[in-house]
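Trainee: Sequence and predicted model, in that order:
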Amino acid sequence: MKKMICAAAAALLALAGPASSAHADATIQKGKVGLSVKGRGLSVNRAGGWMDGHGTGVQARLYTVYMGGRTDITTWKDAIPVSAGMTKFSNVDWNLKGKTFRGGTWLCIQFNKTDDTPCAQVHR
């Protein structure tokens, strides 16, 4: 089930726009929330995430954690309900246009309907 959700989310992100092939790409899942990051080195081009299940009012935002300090980098964005066969999830993505982060920064996603917050570390 998780593999199907990951595959569907990855396909949706791939269709949403081109991403450069980079060694900084990451896909992380924690509980019922997933995070996908596309970029090169310390630069992030696209980031997105998904949460298992549909719901009304599902929103997400991206934030960073660096040296113990948290900074919101996006505002709350409405998630799009997606159905892939019998699998249902809520999807959201952002075009960060090559935004550069300091090495060791954690890029995290937060959904308003769950406490799970997966993070990916940005590094060279």
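Mentor: Structure's in. What do you need?
Trainee: all contacts plus neighbour counts: C-alpha atoms, from now on.
Mentor: Fine.
Trainee: residues in contact with the lengthiest strand in the chain?
Mentor: Ranked by residue count and defined by DSSP state E, the top strand of the chain is strand 87-100. For strand 87-100, contacts defined as Cα atoms under 8 Å, 6 or more residues apart in numbering pick out 1, 4-5, 9, 13, 39, 42-55, 58, 60, 77-83.
Trainee: Comparison target below:
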Amino acid sequence: MRHRLITAAVSVLVLAVVGSGAPAHADATVHEGKVGLSVKGQGLRVQRAGAWMDGHGRGVRARLYTVYEGTRTDLTRWQDATPRSVGISRFSDVGWKLNRRFRHGTWLCVEFNRADGAPCARIHR
């Protein structure tokens, strides 16, 4: 019983330290609040990245940035998001063709100018 409690506590601690990021070894999809990020690639090379935000809005824009060893670097400029409706769901999305290699341990993140939340995917071997 005690071993299970310790294992559960360690699991919770690891999740808290890692955060909501998901590995982007080959593919990753991450959500944070109203914002989502999808990364497609293989190993340390990312082919495409896409992001979406729940709801429509005027002037919705997004950009990608990386975080490596505590340093943030803007990867793309602000890009206009396209409003979409699928059934009763409404969202705004944007996509990038990157075909770029990243260092092991780099976090690829997205931010929208009209929403809180900046989900990140960890690029690793």
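Mentor: The structure has been received and is ready for your questions. On a predicted model such as this, the values are computed, not experimentally measured, just so you know.
Trainee: Any idea what the TM-score comes out to?
Mentor: Between these two chains, after superposing, the TM-score reads 0.80 (TM-score structural alignment, normalised by the length of structure 1); 102 aligned residues with a Cα RMSD of 1.1 Å.
Trainee: one step back: mind giving me the ChimeraX command for buried ones among the contacts of strand 87-100 of structure 1?
Mentor: Entered in ChimeraX, the line below selects the buried ones among those, by 16 or more other Cα atoms under 10 Å:
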select :5,9,13,39,42,43,44,45,46,47,48,49,50,51,52,54,58,60,77,78,79,80,81,82
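Trainee: Tell me if Met4 of structure 1 really is in a helix.
Mentor: Yes: under DSSP: H, G, I helix; E, B strand; the rest coil, Met4 of structure 1 falls within a helix.
Trainee: Now it. Nearest residue, chain neighbours left out?
Mentor: For Met4 of structure 1, ignoring the flanking residues on the chain, the nearest one in space by Cα to Cα, 6 or more residues apart in numbering is Thr87 at 7.7 Å.
Trainee: just Thr27 of structure 1 next, same as before
Mentor: Per Cα to Cα, 6+ apart, closest to Thr27 of structure 1 is Ser36, 4.4 Å.
Trainee: how deep is the residue mapped onto Val35 of structure 2 from structure 1 tucked in, by neighbour count?
Mentor: The alignment partner of Val35 of structure 2 in structure 1, by TM-score structural alignment, is Val33. The number of residues packed near Val33 of structure 1 is 22, by other Cα atoms under 10 Å.
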